[in-house]
Every structure is written in structure tokens, then in C-alpha cells.
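In: Okay, sequence plus prediction incoming.
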Amino acid sequence: MTGYFIQAFIYLAAAVIAVPLAKRLGLGSVLGYLVAGVVIGPITGLVGQEATTIQHFAEFGVVMMLFLVGMELDPKALWAMRVRLVGLGGLQVVLTAAAGTAVAWWLGLQWQTALTVGLIFALSSTAIVLQTLNEKGLGKTEGGRSAFSVLLFQDIAVIPMLALIPLLALPELMAGSGTDAGHDTGLSLVAHLPAWAHALVVIGAVAVVIVGGFYLSRPMFRYVVQSGLREVFTATALMLVIGIAALMSLVSLSPALGAFLAGVVLANSEFRHELEANIEPFKGLLLGLFFITVGAGINFEVLAAEWGTIVSLGVAVIVVKALILLVLALLFGIHGSNGWLFTLGLAQAGEFGFVLLNYSVQNSVIPVETSQILSLVVALSMFLTPVLFIVYDRVVLPRYRRSKNDEREADSIDDRAPVIVAGIGRFGQIVCRLLRANNIPIVVLDHEIEQIENVRRINIKSFFGDASRPELLETAGIEEARLLVVAIDDRDRTVRIVEHVKKFYPGVWVLARAFDRGHSYRLRRAGADDVVSETYHSALEMGGHALTAMGVHPLRAKQMTWAFVENENAHEDELFEAWQEIEEGISFSPRYGELFMKLEEALSSAMQKDWDEPKKEDVPIWTPPEAH
């Protein structure tokens, strides 16, 4: 028992140390888990052979993930994505399997083994890709939706792959093993059934999942909810997913596919959100454990002996899959950065590759020595996937954003005004409308073509161009302007614009939009004359409404918000000076914390002051809201 505790502590400690560090460095949680596994496995030897066993258990995280993904969809959504699900996903699997088979056959493998290798590398990592897309908020993009369609088709395709592999058994490997290649010591409802009976049992199992989801799950959950015990609901949710996975395994179907189907059936259930809340922590923990075991399972002895072959094959897998995916992206109209997201996101092998490799060895299709090398190739490609997403974030995406706007030259600015507004998004539009309503001339600059075209429809004269370029500000007449309003939605560019203008045109009053307190301090240090946090006043207004909703008189609520502003302004200089002592405003210094607590105490005192009751003739009739 002590050994289990120690092993559990090692895995958890590795995750706790590596993952936050990887996130802080911008590498993503998946790469953090993989690195943690490498450190505790091959490098330090803190974990050993049990990593493979734990990996089989942790694969259940993929099952839970697809269950949750299914609950985000419904049959109508699946029907709507049928073209990309079948067309895009089907072509990807067929073309990649064909390319993998051709390369493997060219390298000297028998055609049965080569075909199996092609099928293995046709799959991508559902766990890594969906986890990363969700972390980066890319799941709803065109590239993200297309990647999900392909991943879903791949998970479905695992079923016929598992059925095909035993038919490809090599006689020489069967003779060498001395056993029946296809023998399975696990439980199965279809192991020795004829084909027609096998099909009927499979159809029956799927029907049980669908019918049970529609008609039996709701009464069961209502019964459990009536107990009032949250832990029982959690147990019920786990029982449901585990039961479906077990049923699918008994009929030789993919547990992940069955869980996804159950999720789709429960997508419109009134218990959907509670199910998600209960399963999400288990899913995240198991997926993290799965990624750690992938890193820990790397065999450095084989890697050292065959590193050239493994690295070459790993790079070849990514390059070949990327080329095929890029062609499919163009064929299906997935353009620009979405096409690259689709291409780079799916250019790896997947966790089901380990499953198919083990299954192929058991069924005498792939030799053990070859499977060890291929396992490392799968692991290497998965290990490089977070790096591909980093390339997308830091290389591809910025270039496409620039190229999208660089296709058009900056407008010739034939107008000058005392006010220049940089940025005409939702924030800048309100400023411009207020100035225009008071007949104050303005020159508007923005580097987003869509924004320029939108505001021109409401008769706000605006010019396309990047306000962070000094020559464009000069063309707009910055040396003659009285006021520059910086309302762009890029923190760093905002600071650069303020620094440039205050350095070369100190007489221009600069009013800048800030995202938060730290950004406002950076702008103030850059020389901005006035800084407004974009959510400060709206949050203050809502706070006043919240006080009114709790029975505070509207005028007193207004007085309290004024007191809040006065209290903030009274301590602003002290907080700013303390913030400047902190490197880049990231870490929390003791002095800053003490000052902030001092501000909170002063605020509490200000709220407790006695207020003069307003006279009836000075205020409108107001009735406090009823308490519920």
C-alpha cells in the first residue's frame, strides 16, 4: 500500500510542478504533462513499468472527454456537420492510411504490416487536440470545428480497423508466438459468434445506449437527486460513463465512441450541466495522467539505439500528414489561419495508435521489435504537437493577421483635426459618437478593415492604417493635434503609441484605454495624461445597481459609488509608486499588498459614514424592491 501512495505522490507532484510552469512559459498544459512524464520516467527513474498499466487506466480520460463533447452537440448539429464529418474525415483517413502504407511498404515491411502501420498513423490525438483547442479558445473557429469533425470520424474509424487487423495476421508471427493470434482472455459477448449474430449484438448494444439515454436516464437521475446527496449524483455520473464504456468493450466497439453517443443522447437533458460539472474534474485529471504516462513510457534504450530512425519517422509522419491535411483544407475551403490550425493541429499520431499497436502485436500483424520503434514514433509526434500549436500561435497567426491587412495600403489621410482617435472598436465608437455629437472634428485610424467599413456606414469618417506607425500619425497631423485617444485592443501597441507620442509630441494630451489596473500603470508610466480602464465605470455602475437591488436608496447608492471613486483616487499615487517597484507589474510585493489592504479599510470606513437623508422634493418616488 505504501508503494501505491508513493507512486501517486510522484505523479501528482510532477504535474503540480511542471504544468503551471509550462503554462506560465506559454507552452500549454499538455506539453507540461509530457515533460513531467519524461522527467519522472526515463530521466530520473522514479516510475517504471507500471506506467504502461496506468496508461490503460488513464485512457478512460479520453472516454470521459468524448462523453462531454457529445453533450455539447445534438443530432441536428451532427447532421449539419455531415459533409465535413464524412467527406473531410473520410478523405483524411483514407489518404493518410494510403500514404503511410506506401511508405511502410517502401521501407520493406510486408503489405499486411504496412497497411496496419498506415491505419495507425492515419489517426490523430483526440485528447491533445481537443484539450489544446479548448485551452486556447479555438474550438469554435472554422479550423477548430473542422479538426473536431476529422477527430470524430477517426474515432468511429477505429471500429472497422479493429475488425480488420486480425484478418491481416502473418503466419510466421503466429508460428513464432505459439498461440492463437486472435485469442483474447478478456470478457466478450461476441468472441465466438458468427458474423450475423455479432452484428445483431452490436446493434442491440447501441440501441441500449440510445434508448436508455432517452427513457431511463431521466427517472434514474430524478431518483438520485431526491436523495439530496451530491456525492451520489457524482457516483451515478461515473457509473453511467463506466457502464457504457464496459458495454462497448464487451461488444468490441470503441468505448470512446459509445460515450460520445451517450453524450449526444443526453445533450438536451435537464441534468446536462450537472453531469458536466461532476465529470469534468475526473476527465481533466485522467487526461493529465494519460499524458504523463506517454512521457514516462518512452524507452530511452530503444530511443538511443534507433534514435535516427525514430526521429526521421516522427518528422516524416508530421510532414506527410501535414501535406495531406493542407491539401484537404484547400479542397474544403478552409483558408488562411484556419487552414494552418487544421493542418498543424492534426499532424500527429494519436493515443489510439498505442491501442492498435498492442492489438496488432497480439494478433501477429506487427513484430514486437517493430512495435517498440513505432510506439516511440507515435509518442514523439504527440510530444511535438504542443510545439506545433506554439508555432501556430507565435508564427502563423501573427503573420496572417498582418498579411490580411497588409494586402491593403494605408489610406491617404486628406483630413486633419484637433482630435485623433486610434481604434474604432466598441470602445472607440462611443468616444467618437460623443465627440461628433458635439461637433468636434476627429480623425479616426484603425488597422482592421472590417471596423473601418462598419463605422463608415454610420457616417464616421475613418482611415485604414496602423496607428502604431509613427509616419501614419504624422500624416494624420499629430504635431498639430490637441488630443490623442488611444482605444486599440492591443496592450503592448497601446503602450508603444503612448511612449512615442509623449516623447516626440509632449504637448499632445493623451487619453488611453486600459484593460486592467496593471495595464493602466504601464500606460501611466509611459506618459499617458489620462487613463480609463474599460470595465471600471461599467462595473461601478453595476455595483450601484446591486446596492439598489438590495434595498439601498438609489441616491445613496450613487453617493457610495462616488465615495468609492474618491477613495481610489486618494490612494492611486501610492499604489502606482509601489507597483513600479514590482518587476513588470506581475508579482505581488508585500508593500503593494499592504497598501491595497489599506485602501480596502479606507473604503469600508467611507461606506459606513452617515449620509444626509435626501428630501422628498429632491428625489423621484422610489419603492425598495421586495425581498425574495
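Out: Received it, and whenever you're ready, just let me know what you need.
In: going forward, measure contacts and count neighbours with C-alpha atoms only.
Out: OK.
In: residue contacts, the closest residue in space to P166 that isn't next to it in sequence?
Out: In space, and not counting its chain neighbours, P166 is closest to N363: 5.6 Å by C-alpha to C-alpha, 6 or more residues apart in numbering. By C-alpha atoms under 8 Å, 6 or more residues apart in numbering, the contact set of N363 is I165, P166, A169, M174, A181, G182, H183.
In: In what element of secondary structure is M174 found?
Out: Under the criterion of DSSP states H and E, M174 resides in helix 171-177.
In: Return the distance of A256 relative to F67.
Out: 7 Å (C-alpha to C-alpha, to the nearest Å).
In: In addition, the following structure is provided for comparison:
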Amino acid sequence: MTLPIDSAGFSDALVILGAAGIVIPAFARFRINPVIGFILVGIAVGPTGLGRFVPNAPWLFYATISDPHAIEPFAELGIVMLLFSIGLELSFRRLWKMRKAVFGLGAAELVGCAVLLALGFIAFGQGTVTAFGLGVALALSSTALVLPIAGTSGPVGQRAFAMLLFEDLALVPIIFALGALAPHGGSAWPELLRTLLVGGGTIAAMLLLGRIALPRLFAQAARTKSPELFLAVSLLVVILASVATAAAGLSPIVGALIAGLLIAETDYHEEVEGITAPFKGLALGIFLLSVGMSLDLSVVADRWVELLLALTGVVTVKAVITGLLLRVGGARRGVSLETGLLMAAPAETTLIVLGTAAAGGLIGPQTATFWEIVTALGLTITPVLAQVGRALSKRVERRSNEEPLPAVDEGQPRVLIIGFGRVGRLVAQMLDAHKRPYLAIDADADLVAASRERGYHASFGDIVRPGMIERLGVAKASAIVLTMDDPVQVIRLTKLLRAQFPDLTIVARARDPKQAAQLYRAGATDAVPETVESSLQLSEAVLVDLGLAMGPVIASIHDKRAQLRAKIMEMADMSREPPLRRRQLAPDTQG
């Protein structure tokens, strides 16, 4: 049976797909964060936006969401899919290593923020139980927004994930605790104990059955070579795991995370991650639309001063507490500042806790509505807080890392490596192998800190800042290697260095022969195009694998490299040699 064209299902699908396929790319063109874009669209298409004009302009029916509650299951699916994708990126070993951060830092952050917020509510005249309910609800942070912004691999993402994971695990005990504090709610404590026991048994059974059944299940799906069947099996596993934990009284996101962890241990995790990514993105978009639709613009307009003060207070308290805990735990100032601001806004789970507290009579209906709007506003500004935190973190790290650079050894000049990603690290390893001193410079404080921990001679610095060239002692350097993956900046820096140091050896990374020719024109001693080098290495590998002697192969590769370099120099219109004599690199320096 087909639905009529004027049905709510058709119009809602039209709005959602229109937001995902047309509106959000338009926002991206103007560099507006997709998170903010979806929320703004939600505000526009919600009942307090264009929806209020539908009676007078029926054609707007196709540009609005007729029933915001109808899309809530899909919004919840977005959060479930997010936790599932996070599980795919993790492993049980990594999760076990994070246990201290999850149950130490995570517990301290949640309890600290909840207590301080509750004390603030008590100071403003709220009852103790009401203050506790509001404090716990607002202390939660958004898993759905924070993790896509921060990831789970960097220093900020790892700490944020540990705290968010504890909050997700604590959500069910929080709900039961609020139920126990409600009038006539004393029977909630036995129910909480039963849920924890049943939930623990359910998780144990999932771990046991998953390790046995999932590899066989996905192997059978892979044998069919049907992407549709593989996708169906993937979604089935996610939904069954979520339903199992929900039936046991736990949060469905716990089941999704466990499903992701179990699949991550199989050989099919990359295929599952790729095939389910579009569903995660679209479902998260629906969640963000629902956040925007929950904002009542008339209430915001009438009480904007109160709402602004309330949101500022919550964000300040959470940012300060989280930042201080991270500093006490040994995190750098920049990481503490960025993580604190990223975790400062309330969460989607705040709405769940507020609803539970209101249903139990702990919070009045008007109070709950007010803080629900504060929560929606907080979710809206989370990407902005992330950008502000990132900018402040870079400024703080720049100031804290401006210690004197290692002194130059007059007897043995060092090589300067500008940019210390994968290419720069490989250059450093080769210099170390040949006992050549070097100093690596990068503007990414996290990358510099991680490189130092691994034993590299790295220092924080931005080469384009005034005075940095003098601080680095470029005039006394034996050579400078430019490895940045920014063609414009590399060419500009090459021109600057060549103008100041006519006799300096400048070796620059290029993406292709065209950029290499531009670098030669800018004054580079040598420009190494990645596309050419990868082709030469492939040629060397296949010739040796075919049984040819290593010596003649290497000689032919070197000849070919010289021919290609000559052609690139011709492209650069270089009719004569630059100031420095160009030398062919020795065989043992080639990767």
C-alpha cells in the first residue's frame, strides 16, 4: 500500500534528505560547521519555526517536520551508531588500558561538576533534592557531539572519551537514584541492584557469544559477496546488541559499544566501518535536527537574559572543574583548556535525566522546561566552544613552549627539519642512522610532545612567525628540510630562506613534478616529488623481485631519477646551476 504524497512521512523524509544533501553542503561552502548547520535547520523546520506558518501557507508543509516526536527513534539510532563506530576504532586491550582514566578521571569529573552545580543551585534557593537532580543532569556532556569533533586518538579526544564513557555507564544508576529520591521511590534501590546483576550477566553473555559467533557470521556474509547482505548483518548485530542491553535495564549505547568492540577483533571491522558510515552520519544529522526543533524561539526571545546567564554559569563551572582535574592529572595546559571547554556544555542525556527528575516530582515542570532549553542551546554552541578551546590551546601552548631552542654546536652544524609528520620523522631516522645532528620544528604542540616522548629531537615553533628564523639559527645550519604538506607555504618559505641565505642547502618536499619545478624556481637546492619517488621505488621493487641484481637496478633507478630531475629543472626554466652544486643522493639515503 503506497502512502499519499501529502503524508507526513513523505514531507519529513523530504526535509531530512534536503538538509543532508542540499542545505548542509551549502553551509560547508561558507565554512559553517555541519553540526551547527543541522541544528539551525532543525530550528527552521521545527514547530516554532516555519511550522507555525503552515496553517496560513500550506505549501510549507513540505518544508517542515510535522511531528518532531516521530523522528526521535531515528535520532536515538544516530547515537547508537556513533558508539558502535567508536567501538570499531577501539580494542579490548586499549579499553583495559583506559580503565583508570574512565573510572578515575571520569568519576571525578562527573561528581565534581555535579556537586559544584548542586551547591550553586542551593545557594540560589533550590531544595537539596532538586539541586542534586539539576546538578547531575547538567554535569553530563554530549557524546554525540564531542567525539565526532575531538576523535578518540589525540590527547584531547582520549581524555574526553574516558569521561564520556563513564557518564554513559553511569546513566542508568543516575536514573535509578533519582527514582529512589522521588516521593514514594524507595523501591528503586532493589530494582537498581537487580538491573546491575542482570546487566552484568547480559554483557558477559554478549562477550562470550560474540567472540564465537561474530567471526563465523561475518565470514558467511562475506562469502556471498553481497554488500546488501553484509550491511544487513552489520545493522542486525548493532540493533540486537542495543536491544539486549536495553532489555536488561542498561543503556542501548552500551550494547552498541560492545558490538563495535567485538567486531573490531575480527578481520571484517574495516568493511563494517565503511559500509555503516553513511547510516551513522544521516542518523546523527536527524539527532541534531531534533535538538534544533526542541528550541522554542518564543521562550528564548522572552527569557534570553536568564537563559544566557544560566548557560554561562553551567559552561564556566564545568570548564573550570574539568580543566583543573586534567591539570592535576598531569595534562598540559593547552590540552586541559581545550578539553574543559569541549566538555562544558550539557548533553543529550541531560534531557533524559531532566525528564526522569520531572516525572518523579523532583523538579517542577517549568524548571525542567527552562533547563531543557538551556541544554538545547548548550548543544548548539558546542562546536563554537570546541573552536574557541582549540584556538586558546594553541596560544597557550605557543607561549609555554617558547623555551630557548637547543644551542647550536659550533663544531657540527645541525640539519633543521621543518614539519615533523611522517615524512619528517623518516628523515630524522635516517639522519640519526648516519650520526648527523638535527632539530625538528613543528607548530603542532601535541605532535611535538609525542615526538619527544619517542626520543626525537623536536621543538615547538611556527617558522612563519617573525623572529623564528633567527631563533632557530638557520645561518649556522648545515641544511634545512621542508616537509610540510602545504604547497603554498613551502614555496613561500623557500623564497624567503633563499633570499636571506644564498648558500643554504634547501631540500623541499613536493607533491608532483609541477610543484617541484615551482620550488626550483623559488630557490630550492633539491625538490623531491612524492609521485616520482613512489614510482621509482615501485620500479625498484618489481625489478628486484623479478630476479635482477640489486646493483644494476639501483644504478638504473639513480639514472632515471637524474633524467626526471633534469626534465623538472627544464620545466622550471633553469638554464644554469643554482648557487649550490647539486649532488645525487647516496644509495643508503634512499627510502
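Out: Structure's in. What do you need? Here the structure is a predicted model, which means the values were calculated and not measured.
In: Post the TM-score for the overlay when you can.
Out: The TM-score (TM-score structural alignment, normalised by the length of the second structure) is 0.76; 540 aligned residues with a C-alpha RMSD of 4.6 Å.
In: sorry, back to before: which element follows the helix holding M174 of the first structure toward the C-terminus?
Out: Past helix 171-177 of the first structure, the next helix or strand by DSSP H and E is helix 195-211.
In: could you point out which element follows that next one?
Out: helix 217-225.
In: Quick one: the strands in the stretch 401-550 of the second structure, in order.
Out: 415-418, 438-442, 458-460, 479-482, 506-510, 526-529 (DSSP state E, counting those that start in this stretch).
In: Can you tell me which helices and strands the helix ranked longest in the first structure packs against?
Out: Longest helix of the first structure, by residue count under DSSP state H: helix 554-580. Counting contacts by 3 or more C-alpha pairs under 8 Å, 6 or more residues apart in numbering; DSSP states H and E, helix 554-580 of the first structure packs against helix 536-549, helix 590-607.
In: got the angle for that helix vs helix 536-549?
Out: Note on geometry: by axes from the mean of the first three to the mean of the last three C-alpha atoms, to 10 degrees, helix 554-580 of the first structure and helix 536-549 are set 140 degrees apart in direction.
In: Could you list the buried residues of helix 554-580 of the first structure?
Out: 554, 556-558, 560-561, 563-564, 567-568, 575-576, 578-579 (16 or more other C-alpha atoms under 10 Å).
In: List the contacts of the helix or strand where A131 of the second structure lies.
Out: Using DSSP H and E, A131 of the second structure maps to helix 128-139. Residues outside helix 128-139 of the second structure that contact it (C-alpha under 8 Å, 6+ apart): 110-111, 113-119, 121-122, 174, 178, 181, 314, 318, 346-347, 349-351, 353-354, 357, 362-363, 375.
In: Please work out which residues of the first structure line up with whichever helix or strand comes after it.
Out: Using DSSP H and E, the next helix or strand after helix 128-139 of the second structure towards the C-terminus is helix 143-150. Following TM-score structural alignment, the partner segment of helix 143-150 of the second structure in the first structure covers residues 126-133.
In: Next, the mean deviation of the matching stretch compared to the second structure.
Out: Stretch 126-133 of the first structure, aligned to the second structure and superposed, deviates on average by 1.1 Å (mean C-alpha distance after the TM-score superposition for the first structure).
In: Show residues contacting that stretch.
Out: So stretch 126-133 of the first structure is contacted by 28, 30, 62, 65, 139, 144, 148, 151, 287, 345-346, 350-351, 382, 385-386 (C-alpha under 8 Å, 6+ apart).
In: I'd like the distance between L297 of the second structure and A376 of the second structure.
Out: 11 Å.
In: The two: which has the busier surroundings?
Out: A376 (25 against 17; other C-alpha atoms under 10 Å).
In: Spatially, what comes nearest to the more buried one if we skip its sequence neighbours?
Out: Per C-alpha to C-alpha, 6+ apart, closest to A376 of the second structure is V291, 6.0 Å.
In: what's the counterpart of that neighbour in the first structure?
Out: Under the alignment (TM-score structural alignment), V291 of the second structure maps onto V294.
In: which residue sits closest to the counterpart of I275 of the second structure in the first structure, ignoring its sequence neighbours?
Out: Aligning on TM-score structural alignment places I275 of the second structure opposite N278 in the first structure. Leaving aside its chain neighbours, N278 of the first structure sits nearest to T234 (5.6 Å; criterion: C-alpha to C-alpha, 6+ apart).
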